[in-house]
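Asks: I'd like to go over a predicted model; first the sequence, then the structure.
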Amino acid sequence: MWRRGIITAALAVVLALLLSFHSDVPNRIGNLGSLLETFLPWLGLALPVLLVVALVRRSATALIAVLLPVLVWFNLFGGLLTDNEKSGGNLTVLTHNVNADNPDPTGTAKDVIAAGADLVALEELAAGQVSTYRAALAGAYPYHSVQGTVGLWSKYPIQGVHAVDIRLGWTRAMRAAVSTPQGQIAVYVAHMPSVRVKFNAGFTAGQRDSAADALGQSIAQESLTKVVLLGDLNGTMNDRSLASVTSQMRSTQGAAGNGFGFSWPADFPMARIDQIMVRDIEPMRSWTLQKTGSDHLPVVARLQI
């Protein structure tokens, strides 16, 4: 029973190493490190397979080895499996990539309003659909601004609005100061460039990484202490290439979510690429809404300022 299952044990050790040292997997070849980190939680699917093989083989060596990746995986993601939601909060925010090809923007706007958020950020606004969203959201949100393909709708006055240069040549990020009853906060709305997995090039994310660095610099220079970032970052909190942003902000899902909160693709969510992040604000709850006409799920958070 000790000599059987050596291959299974070896695979378990490799899995444990990938989970433990994912940040050391190099990005030089096809951004393999970032690709691994984007879908890192899904490595957990290999755990029951290895466990079953070890039991079938009646291998003590394999069973002990499988404990290694199990412990590492639960150390990384076990906290997301517990209910971290807290009661209270005084500001609800929502972000949604509405999809430029959305066949029902009016219906999507109604779904957004039904969530009852105080602030709504929309990304991937097609030029021909901006007027539709403006008309549909006007009754619930008297203040709004659209900058390029992103927009912010608010129940509270906004000022200091400007586009944020994320090195793309066109506008996909903005900043606004929102005057909430608890004081003024800075709100950033951003849509990072898409990433692609190509056979001959690997995980192509150069534009996204550069844009994330520029966004991180803007947030670092923000004069207001309290900051909320809403948007489609086309990357997860585990992706090292977003470190310029994630190192100075706190994920609402990690701090106050219940589960992984995957937001894309809407039909079968596999990754949390739509983010609500905060600085000097306490997350109380974080959740996703049902599918709209978009290929992303709306993401909502309740915050305490």
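Replies: Perfect, thanks for sending it. These figures come from a predicted structure and were not determined experimentally.
Asks: CA only for contacts and neighbour counts going forward, please
Replies: Fine.
Asks: okay, now the nearest residue to residue 155 once chain neighbours are set aside: neighbour count?
Replies: Counting by CA to CA, 6 or more residues apart in numbering, the nearest residue to residue 155 once its immediate chain neighbours are dropped is residue 141, at 4.9 Å. Summarising burial for residue 141: neighbours were counted as other CA atoms under 10 Å, giving 20.
Asks: so where does residue 141 fall, helix or strand?
Replies: For residue 141, there is no host helix or strand (DSSP states H and E).
Asks: wait, what's in contact with residue 214?
Replies: 165-167 (CA atoms under 8 Å, 6 or more residues apart in numbering).
Asks: And what about residue 95, helix, strand or coil?
Replies: Local secondary structure at residue 95 is given as strand here, using DSSP: H, G, I helix; E, B strand; the rest coil.
Asks: take a look at this one as well, against the first:
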Amino acid sequence: MVRADGPAVLADGSAEEGRGRVRRWFSWRRGRVLTVLGLLLTLLLVGHAQVPNGVGNLGSLLETFLPWLGLAVPVLLGLALRRRAGIAVLAALLPAAVWLNLFGALLVDKSSGPGDFTVLTHNVAAANDDPQGTIRMLTSSGARIVALEEVSADAARTYSAGLAAAYPYHVVEGTVGLWSTYPVDEVAVVDLRMGWTRAFRARVTTPKGPVAVYVAHLPSVRVTFDTGFTAGRRDVSARLLGDAVAHEPLDKVLLLGDLNGTMNDRSLAPITSQLRSAQGAAGDGFGFSWPAAFPLARIDQILSRGLTPTDSRTLPADASDHRAVAADYRY
């Protein structure tokens, strides 16, 4: 009897000890702050569109850097495991699941191979001290259509001369320009209400048919402690550019440029609601383009309607503070 009862007692004791460990792991007394932080992070990811823009454009600021919120997940998870706080572990896994739902598709290579032509956009920077290096990068890119932003009058002459052999057709309006191996006509300025030209529309006739190409450089945004995220001029220009695209008569449309905003930024909805991103449809990764030394956001965009993107990529840094982005398209 003693020998029979012994194991039963041990078994009961082990079971009780196991239940005690589980209770300690999932005790609300441990990791409460981490649990609250995990839940708040989840709410920000799920409800970022509900963060108001009324004060310092906080909503747009959050959406500009939204993917980076994912970095908080391993921190919270590591701290929760160290504290042996099961509830906090679960609270850290919630934002991980939401983040994967929002951005997981960007981590998968969606390229389907070469298209009919390649396009490229690059903010070459007014302070670019090596335009010849930029020209070499552009001519070796394989792009048939190239849009440049922040092109000063002197730089326009330099780029025009350096790109002439590879791109026989070009147009410069204000501080934005278009260089093409295909004929370019029907050029019309798009008024962004900035006092000088930073956007235009042109028809580019590819071997398979015409494409309306918009080149744009929306106003810059600033982040300051006293005013927050100042993007009012950009938002107005985004609405005007969106109106121009909405009235475009051609079925095939490309928008190339520095939009000073990401696809997540609600203030660019007048544009992004009509056009799809090459990076989102055919890219691999986030394709961050700014700042060039350590890219944090993709504010340089290639968007389209009526065309099929087959690949999207970010080029190596040159002397600009932006990185050029390129995409392949099937007509």
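Replies: That came through, no problem. What you see is a predicted model, and the numbers here were worked out from it, not measured in a lab.
Asks: can you pull out the strands in the stretch 1-150 of the second structure?
Replies: Applying DSSP state E, counting those that start in this stretch to the stretch 1-150 of the second structure gives strands spanning 117-123, 145-149.
Asks: matching residues in the first structure for the shortest one?
Replies: In the comparison with the first structure, strand 145-149 of the second structure aligns to the range 119-123 (TM-score structural alignment).
Asks: Run through who's touching that stretch.
Replies: Taking CA under 8 Å, 6+ apart as the criterion, the residues outside stretch 119-123 of the first structure that touch it are 92-99, 112, 149-155, 172, 189-191, 230-232.
Asks: Find me the equivalent region of stretch 70-77 of the first structure in the second structure.
Replies: Counting by TM-score structural alignment, stretch 70-77 of the first structure falls onto residues 96-103 of the second structure.
Asks: Buried residues, that stretch. List them.
Replies: Counting neighbours by 16 or more other CA atoms under 10 Å, one finds that the buried residues in stretch 96-103 of the second structure are 96, 98-99, 103.
Asks: And for stretch 106-113 of the first structure?
Replies: 106, 108-109, 111-113.
Asks: mean shift of that stretch relative to the second structure?
Replies: When the second structure is overlaid, stretch 106-113 of the first structure sits 1.0 Å from its aligned residues on average, using mean CA distance after the TM-score superposition for the first structure.
Asks: Report the distance from stretch 249-269 of the first structure to the chain centre.
Replies: Taking the mean of its C-alpha atoms, stretch 249-269 of the first structure sits 6 Å from the chain's own mean (CA atoms, centre = their mean, to the nearest Å).
Asks: wait, what's in contact with the aligned partner of residue 278 of the second structure in the first structure?
Replies: Under the alignment by TM-score structural alignment, residue 278 of the second structure pairs with residue 252 in the first structure. Contacts for residue 252 of the first structure were tallied using CA under 8 Å, 6+ apart; they are 276-278, 283-286, 301.
Asks: Out of those, flag the one nearest to residue 240 of the first structure.
Replies: Within the set of these, residue 277 lies nearest residue 240 of the first structure; the separation is 16.0 Å, counting by CA to CA.
Asks: What's the local residue count around the aligned partner of the closest one in the second structure?
Replies: Here residue 277 of the first structure is matched to residue 303 in the second structure, going by TM-score structural alignment. Under the neighbour criterion other CA under 10 Å, residue 303 of the second structure is assigned a count of 25.
Asks: cool, and residue 326 of the second structure?
Replies: By other CA under 10 Å, the burial measure for residue 326 of the second structure, its neighbour count, is 25.
Asks: List the contacts of the residue nearest to it when sequence neighbours are not counted.
Replies: Nearest residue to residue 326 of the second structure, sequence neighbours excluded (CA to CA, 6+ apart): residue 120, at 4.2 Å. Residue 120 of the second structure makes contact with 143, 145-147, 256, 302, 324-327 under the criterion CA under 8 Å, 6+ apart.
Asks: same question, residue 275 of the first structure
Replies: Counted by CA under 8 Å, 6+ apart, residue 275 of the first structure has contacts 95, 229-233, 251, 299.
Asks: tell me the SS of it?
Replies: Counting by three-state DSSP, the backbone at residue 275 of the first structure sits in strand.
Asks: Please apply the same query to the one 3 residues further on.
Replies: With three-state DSSP as the basis, residue 278 of the first structure sits in strand.
Asks: Please report the distance of it from residue 231 of the first structure.
Replies: Note on residue 278 of the first structure: its distance to residue 231 of the first structure, by CA to CA, to the nearest Å, is 12 Å.
Asks: who's more crowded, these two?
Replies: Remark: of residue 278 of the first structure and residue 231, residue 231 carries more neighbours, 27 against 22, as counted by other CA under 10 Å.
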